[in-house]
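# sequence first, then the predicted structure, then my questions.
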Amino acid sequence: MSTQPIGIFDSGVGGTSIWKEIHKLLPDENTIYLADSANAPYGLKGKETIINLSIKNTEYLIDKGCKLIVVACNTATTNAISILRETYNIPFIGIEPAIKPAALNTQTKAVGILATKGTLTSELFHKTTNLFASNIQVIERIGEGIVELIESGQLYSNEMRGLLKVYLKPMIDANIDYLVLGCTHYPYLIPMLVDLLPNHVKIIDSGEAVARQTKAVLEQHDLLNTKRVKSNIQFFTNGNPEILQSLLESKYKVEYLDF
């Protein structure tokens, strides 16, 4: 089983930010990335819909022989991962906004979180926030429209910049010193965010932590691929392949999938 692929799915192209960290840490692992762009964004959908889409994605990856699945979507993790773990007999890695390190390290006692509605309203997010951030100010903003712009190839557009200015203003006014990115699409905004935020604000995303957790779980289950052969990397999308391709090196090929 160790040579079987790691499966990674997201509501669209954003989870490639997670895939890149996993591939960097575990270059020998075969991976299959599944972008459900036709149904993006998940953040505006109801819990039942999110669960059903997550099950559909999971079953596709299991059919492809995946040994472990990374739910590279904050909204799918917070709404569906407990169901997936109960239903399928393989390990799952989830993505949670990194509110804990921000809350523990803030000096100004104010942190910002930019995330989807589906993540910010989830039970898991509220539980984590109450546990680690009850004594600090947390400025939450729903990143309405961000995923849609990224999925339509308008990552560095003037419209995106305008949205970010609006979402960041109350955080800057509250003197945050940490900004937590609560959606796997958002790390692609970091160059723009750095430009818009004061210099002292640190930006946290979950990519490296998820890669380390993936490695730890593979080791725990004796599933690490130790064969030193060229890894097989596959990308599938039910959206526009060019959008996904634009976030990847040209050596990787994106295949359209009608699902």
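Right, received. Where do you want to start?

# alpha carbons only for contacts and neighbour counts from here, please
Fine.

# what about Asp143, distance to Ala115?
If you look again at residue 143, you'll see it is Gly, not Asp. Computed as Cα to Cα, to the nearest Å, the Gly143 to Ala115 distance reads 6 Å.

# quick one, strands of this protein?
Per DSSP state E, the chain carries strands over the ranges 6-10, 31-35, 68-71, 92-93, 110-115, 137-142, 178-182, 202-204, 233-237, 254-256.

# so which of those comes closest to Glu86?
For the strands of the chain, the distance to Glu86 is smallest for strand 92-93, at 10.4 Å, taking Cα to Cα.

# helices and strands around that closest one, which ones?
With contacts taken as 3 or more Cα pairs under 8 Å, 6 or more residues apart in numbering; DSSP states H and E, strand 92-93 sits against strand 68-71, helix 74-87, helix 207-220.

# of all the ones you listed, which lies closest to Ile190?
Of the helices and strands packed on strand 92-93, nearest to Ile190 by Cα to Cα is helix 207-220, at 12.9 Å.

# who are the packing partners of the closest one?
helix 16-25, strand 92-93.

# could you dump the ones you listed into a markdown table with mean neighbour count and distance to Thr119 added?
Converted to a markdown table, the helices and strands packed on helix 207-220 look like this (neighbours: other Cα atoms under 10 Å; distance: least, Cα to Cα, whole Å):
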| stretch | mean neighbour count | distance to Thr119 |
| --- | --- | --- |
| helix 16-25 | 20 | 17 |
| strand 92-93 | 20 | 16 |
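
# okay, pairing it with this:
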Amino acid sequence: MRIACFDSGIGGLTVLHEAMKRLPHEHFLYYADTLHVPYGTKSKEDVMRHVNEAVAAIVQEEVKALIVACNTATSIAISQLRQTYSIPIIGMEPAVKPALDLNRTTGKRVLVLATPLTLKQSKFKDLIARLDDQSIVDSLPLPELVHYCEQLNFDRSFMSNYFHTKLSSYPLQHVGTVVLGCTHYPFYTNILREILPSHIDIVDGSAGTVSRLVQILEHEGPVSCSLQKDGYDRVDFRCSSQDQAYIHKMETALHILRNQ
């Protein structure tokens, strides 16, 4: 049986890529809700409805676990999904804890980059209230970035100008770690490394999410021992619009990640 990975678009491929590295014997289903991408600028009610529809379609397939590879969808729908379905469901959250662990003794601040809806949800606010006892976490919404990623816009000049503009009001000399709080954002890690001061670490939630998946799979039973071919043969791509051109886009985006 396959492990499903779900996002509104191609962003969750960053999590899938990590899972493919950590679980080389597993087979995956990747589902993009292309009819409703992006989630991060929609209302909470709309996102809840879209997520429920997408997951209902996913569980019709033979899947043994589901990664909700979207911070926005996790913050809104994860509790309801776990109450509705019996398979293990792993969510995402901005990697605030590892970022704080890196900065507690340095005097530097943490800057969380995420979608507007993620930053507005009580799940994110509760996370900060629980972990940020030194009040060193700032946040910055980047609503355009998912759109650029969905366009496969990785032009270094254009994106560098975008990030310079967005970050211009932040005293980066006081920032120790930048958290990529949307699964689309790690596509731009290399560009961010070029423009951010060298002392700044960049973290995202993919590694922690996949570590949790591995723990759950090992608890449920032995992981798959049937070796799949490396590459696309290990992934079945689906999208809610049933758009073959978008499936090709997903294959292209995964290839970009594998060659970064």
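Arrived safely. Since we're looking at a predicted model, the values are computed, not measured.

# what's the TM-score here?
Once superposed, the chains reach a TM-score of 0.89 (TM-score structural alignment, normalised by the length of structure 1), with 248 aligned residues with a Cα RMSD of 1.9 Å.

# on that earlier part again, pick the most buried one from the helices and strands packed on strand 92-93 of structure 1.
strand 68-71 (a mean of 26; mean count of other Cα atoms under 10 Å).

# that one vs structure 2, average distance?
When structure 2 is overlaid, strand 68-71 of structure 1 sits 0.3 Å from its aligned residues on average, using mean Cα distance after the TM-score superposition for structure 1.

# tell me the residues of structure 2 aligned with that strand.
Counting by TM-score structural alignment, strand 68-71 of structure 1 falls onto residues 65-68 of structure 2.

# got the contact list for that stretch?
2-7, 74, 78, 87-92, 213 (Cα atoms under 8 Å, 6 or more residues apart in numbering).

# can you check stretch 120-127 of structure 1 too?
Contacts of stretch 120-127 of structure 1 (Cα under 8 Å, 6+ apart): Thr78, Asn79, Glu96, Pro97, Thr119, Glu140, Ile142.

# residue in structure 2 matching the fourth one?
In this case it means Pro97 of structure 1. Pro97 of structure 1 maps onto Pro94 in structure 2, by TM-score structural alignment.

# list the contacts of its match.
Asn71, Val112, Phe124, Val179, Leu180, Gly181, Cys182, Asp204, Gly205.

# circling back to that earlier point, please identify the most buried of the strands of structure 1.
Most buried among the strands of structure 1, counting by mean count of other Cα under 10 Å: strand 6-10, with a mean of 28.

# average offset of that strand relative to structure 2?
Superposed on structure 2, strand 6-10 of structure 1 shows a mean distance of 0.5 Å to its aligned residues (mean Cα distance after the TM-score superposition for structure 1).

# okay, and that strand goes to which residues in structure 2?
On structure 2, the counterpart of strand 6-10 of structure 1 by TM-score structural alignment is residues 3-7.

# then stretch 118-131 of structure 1?
The aligned range for stretch 118-131 of structure 1 is 117-130, by TM-score structural alignment.

# buried stuff in that stretch?
For stretch 117-130 of structure 2, a neighbour-count test (16 or more other Cα atoms under 10 Å) marks Leu117, Thr118, Leu119, Lys123, Phe124, Ile128 as buried.

# in JSON lines: those residues, plus distance to Met159 of structure 2.
Output for the buried residues of stretch 117-130 of structure 2, formatted as JSON lines (distance: Cα to Cα, whole Å):
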{"residue": "Leu117", "distance to Met159 of structure 2": "22"}
{"residue": "Thr118", "distance to Met159 of structure 2": "22"}
{"residue": "Leu119", "distance to Met159 of structure 2": "22"}
{"residue": "Lys123", "distance to Met159 of structure 2": "29"}
{"residue": "Phe124", "distance to Met159 of structure 2": "26"}
{"residue": "Ile128", "distance to Met159 of structure 2": "28"}
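
# what sits against the residue mapped onto Ile32 of structure 1 from structure 2?
By TM-score structural alignment, Ile32 of structure 1 lines up with Leu29 in structure 2. The neighbours of Leu29 of structure 2, taking Cα under 8 Å, 6+ apart as the test, are Arg2, Ile3, Ala4, Cys5, Val63, Val235, Asp236, Phe237, Arg238.

# ok, now with 10 Å
The contact partners of Leu29 of structure 2, taken as Cα atoms under 10 Å, 6 or more residues apart in numbering, are 1-6, 16, 58, 61-63, 66, 234-238.

# same check on Pro186 of structure 2?
So Pro186 of structure 2 contacts 11-15, 149, 179-180, 192, 202-206, 257 (Cα under 10 Å, 6+ apart).

# try it again with 8 Å
Thr14, Leu180, Asp204.

# check Ile247 of structure 2 too.
Applying Cα under 8 Å, 6+ apart, the residues near Ile247 of structure 2 are Phe237, Arg238, Cys239.

# translate it into the numbering of structure 1.
That one, Ile247 of structure 2, aligns with Pro241 by TM-score structural alignment.

# quick one: that match from Ala38 of structure 1, how far?
From Pro241 of structure 1 to Ala38 of structure 1 the distance is 11 Å (Cα to Cα).

# excluding its backbone neighbours, what's nearest the residue nearest the centre of structure 2?
Centroid-nearest residue in structure 2: Thr183, 2.3 Å away (criterion: Cα atoms, centre = their mean). Spatial nearest neighbour of Thr183 of structure 2, excluding adjacent residues (Cα to Cα, 6 or more residues apart in numbering): Gly11 at 4.7 Å.

# now for that neighbour: which residues touch it?
Ala69, Cys70, Val146, Cys149, Cys182, Thr183, His184, Tyr185, Phe187.

# which residues touch the closest residue to the fifth one other than its chain neighbours?
The reference is to Cys182 of structure 2. In space, Cys182 of structure 2 comes closest to Ala114 once its chain neighbours are excluded; the distance is 5.3 Å by Cα to Cα, 6+ apart. When contacts are counted by Cα under 8 Å, 6+ apart, Ala114 of structure 2 touches Ser139, Leu140, Pro141, Leu142, Pro143, Leu180, Gly181, Cys182.

# repeat that for 6 Å
Neighbour list for Ala114 of structure 2: Pro141, Gly181, Cys182 [criterion: Cα atoms under 6 Å, 6 or more residues apart in numbering].
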